[in-house]
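Participant: sequence and computational prediction follow.
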Amino acid sequence: MLVLANAIDQMNRAVASVIRWLALIMVLVQFCIVIGRYVFGFNSIAAQESVLYMHAALFMLGAGFTLLVDKHVRVDVFYAKVSHVARRRIDIFGHLFLLIPSMTALLYWSWPSVRNSWKILEGPISVGGIEAVFLLKSLIPAFCILILLQSLALLVHLFHEKSAA
């Protein structure tokens, strides 16, 4: 199980190492949009939507890595002040009773929309936009799966840490 958990960690690291470049590309595209609009009087809805797509991909696909490196949003009213054992218990509870069920529910309830979007190859958000809303919606199940896998890997690490102690 530990080997599988480490493989999931590596997968999320690999995804993060690829999508981190979207931040730079997104800034450059946005810069070109602003220059095009205010200097040359040129506007492109597709270019504007590409920034939206990159922004969504950056956050949705990077969430698993964020969870891996423990940089996610945490409500740590008590977490920072408790012992390591209590933190581990809070983490296990959070994964088993909050994160995994919520990601499973999100995956279940979003899947029909994603499936229908692929069925009709859902078109652009705006006239002249990118004709690939189905790809944008596909980020939802990808997000859920990456988070679910990383959560399971973290649980394996937490239980392995307990048995090693």
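Facilitator: Thanks, I have the structure now. Residues are numbered from 1 along each chain as shown.
Participant: going forward, measure contacts and count neighbours with C-alpha atoms only.
Facilitator: Noted.
Participant: so where does the residue lying closest to residue 147 once chain neighbours are set aside fall, helix or strand?
Facilitator: In space, residue 147 comes closest to residue 64 once its chain neighbours are excluded; the distance is 4.8 Å by C-alpha to C-alpha, 6 or more residues apart in numbering. Using DSSP states H and E, residue 64 sits in helix 45-68.
Participant: repeat that for residue 129.
Facilitator: Going by DSSP H and E, residue 129 is not part of any helix or strand.
Participant: give me every residue that touches it.
Facilitator: In this structure, residue 129 makes contact with 45, 46, 47, 49, judged by C-alpha atoms under 8 Å, 6 or more residues apart in numbering.
Participant: now, of those, which are buried?
Facilitator: By neighbour count, with 16 or more other C-alpha atoms under 10 Å, those hold 46, 47, 49 as buried.
Participant: can you redo those as JSON lines with distance to residue 112?
Facilitator: Shown next, in JSON lines, are these (distance: C-alpha to C-alpha, whole Å):
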{"residue": "46", "distance to residue 112": "26"}
{"residue": "47", "distance to residue 112": "28"}
{"residue": "49", "distance to residue 112": "24"}
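Participant: picking that back up, nearest to residue 95, of the contacts of residue 129?
Facilitator: Taking C-alpha to C-alpha as the measure, residue 95 lies nearest residue 49 of the contacts of residue 129, at 34.2 Å.
Participant: return the residues in contact with that closest one.
Facilitator: 129, 130 are the contacts of residue 49 under C-alpha under 8 Å, 6+ apart.
Participant: the helices in the chain, which residues?
Facilitator: 2-38, 45-68, 84-93, 100-120, 133-164 (DSSP state H).
Participant: just give the nearest non-adjacent residue to the residue nearest the centre of the chain, would you?
Facilitator: For the chain, the residue nearest the mean C-alpha position is residue 60 (2.5 Å; C-alpha atoms, centre = their mean). Distances taken as C-alpha to C-alpha, 6+ apart put residue 143 closest to residue 60, at 5.1 Å, once the chain neighbours are dropped.
Participant: alright, now check it against this:
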Amino acid sequence: MAALQRFADIVDRLNDRIGACAAWLIVPVIALLFLQIPLREVVGKGNLLANDGGQLLHATVFIVGVTYTLRWNGHVRVDLFYSRLPPRRQAWITLLGAAVLMLPWLWLTGRWSIPIALQSWRQLETFPETGSPGYFHFKTLLLAYVLLVGLQALAMMARAVTTLLDRPGDASGT
């Protein structure tokens, strides 16, 4: 059980660090998206590149934010009963939800995304409307999403199993 707890802690720390780094991307997202109008109206160029960069950084923040939100249990769910349930029942719901809903969906998403991302990288795909470089990063974010959310789902499952295997009154937790 200690190994499961250690695994979950490592994944949580990883996602916390990635989330803290990605949070700094919000500043350039705002700057790039704000600069579009002055670049278009005053300079007369650069607004499309600023838009493409802003979209790419925004997508990165979103992808990392999904995992960070899961890590801190801040995701949206229909919570009619869950918060009032005892920890063991919450653990069962988390375990079953991750195993039956999240992991199969992530597996399919990953399976379908790998060839798309590889093809995009081979072509060094550009943004379709502008020809700006870097569109292949969007497709790479699909794989990052699957990896990060998948790890967090496994960490959630590990914590749920730890809760379910923990015997009440056992101070050692084993």
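Facilitator: Here it is on my side, so go on. Remember, predicted model here, so these are calculated numbers, not experimental data.
Participant: need the TM-score between these chains.
Facilitator: Superposed pair, TM-score by TM-score structural alignment, normalised by the length of the first structure: 0.90. Supporting alignment: 163 aligned residues with a C-alpha RMSD of 1.7 Å.
Participant: just to revisit the earlier point, would you mind measuring from the aligned partner of the residue nearest to residue 60 of the first structure in the second structure to residue 107 of the second structure?
Facilitator: Matched to the second structure by TM-score structural alignment, residue 143 of the first structure sits across from residue 145. Counting by C-alpha to C-alpha, to the nearest Å, the separation of residue 145 of the second structure from residue 107 of the second structure is 11 Å.
Participant: for residue 39 of the second structure, same thing?
Facilitator: Distance, residue 39 of the second structure to residue 107 of the second structure, using C-alpha to C-alpha: 42 Å.
Participant: look at the two and report which has more neighbours.
Facilitator: residue 39 (17 against 14; other C-alpha atoms under 10 Å).
Participant: the more buried one reaches residue 45, doesn't it?
Facilitator: Yes. If you go by C-alpha atoms under 8 Å, residue 39 of the second structure and residue 45 touch, sitting 5.8 Å apart.
Participant: quick one: residue 150 of the first structure and residue 66 touch, right?
Facilitator: No. Residue 150 of the first structure is beyond contact range of residue 66, at 9.7 Å (criterion: C-alpha under 8 Å).
Participant: the more surrounded of those two?
Facilitator: residue 150 (26 against 18).
Participant: ok, now which ones touch that one?
Facilitator: Per C-alpha under 8 Å, 6+ apart, neighbours of residue 150 of the first structure: 5, 8, 9, 12, 64, 65, 67, 68.
Participant: so what's the last one up against?
Facilitator: Remark: with contacts taken as C-alpha under 8 Å, 6+ apart, residue 68 of the first structure is in contact with 9, 12, 150, 154.
Participant: can you do 7 Å?
Facilitator: 9, 150 (C-alpha atoms under 7 Å, 6 or more residues apart in numbering).
Participant: and for the fourth one?
Facilitator: Residues counted as contacts of residue 12 of the first structure (C-alpha under 7 Å, 6+ apart) are 64, 65.
Participant: map it across to the second structure for me.
Facilitator: So, by TM-score structural alignment, residue 12 of the first structure is matched to residue 15.
Participant: and residue 104 of the second structure, what's its match in the first structure?
Facilitator: By TM-score structural alignment, residue 104 of the second structure lines up with residue 101.
Participant: typo on my end, it should be residue 40 of the second structure
Facilitator: Matched across to the first structure, residue 40 of the second structure falls on residue 37, judged by TM-score structural alignment.
Participant: burial of the residue nearest to that match when sequence neighbours are not counted, as a residue count?
Facilitator: Nearest residue to residue 37 of the first structure, sequence neighbours excluded (C-alpha to C-alpha, 6+ apart): residue 43, at 5.3 Å. Residues lying near residue 43 of the first structure (other C-alpha under 10 Å) number 15.
Participant: need the contact list for residue 43 of the first structure.
Facilitator: Contacts of residue 43 of the first structure by C-alpha under 7 Å, 6+ apart are 33, 36, 37.
Participant: and it, how close does it get to residue 129 of the first structure?
Facilitator: For residue 43 of the first structure relative to residue 129 of the first structure (C-alpha to C-alpha), the value is 12 Å.
Participant: one step back: which of the contacts of residue 150 of the first structure has the most neighbours?
Facilitator: residue 64 leads those on contacts (other C-alpha under 10 Å) with 29 neighbours.
Participant: for the aligned partner of that residue in the second structure, give its distance to residue 161 of the second structure.
Facilitator: Matched by TM-score structural alignment, residue 64 of the first structure corresponds to residue 67 in the second structure. To residue 161 of the second structure, residue 67 of the second structure is 20 Å away according to C-alpha to C-alpha.
Participant: appreciated, that's everything.
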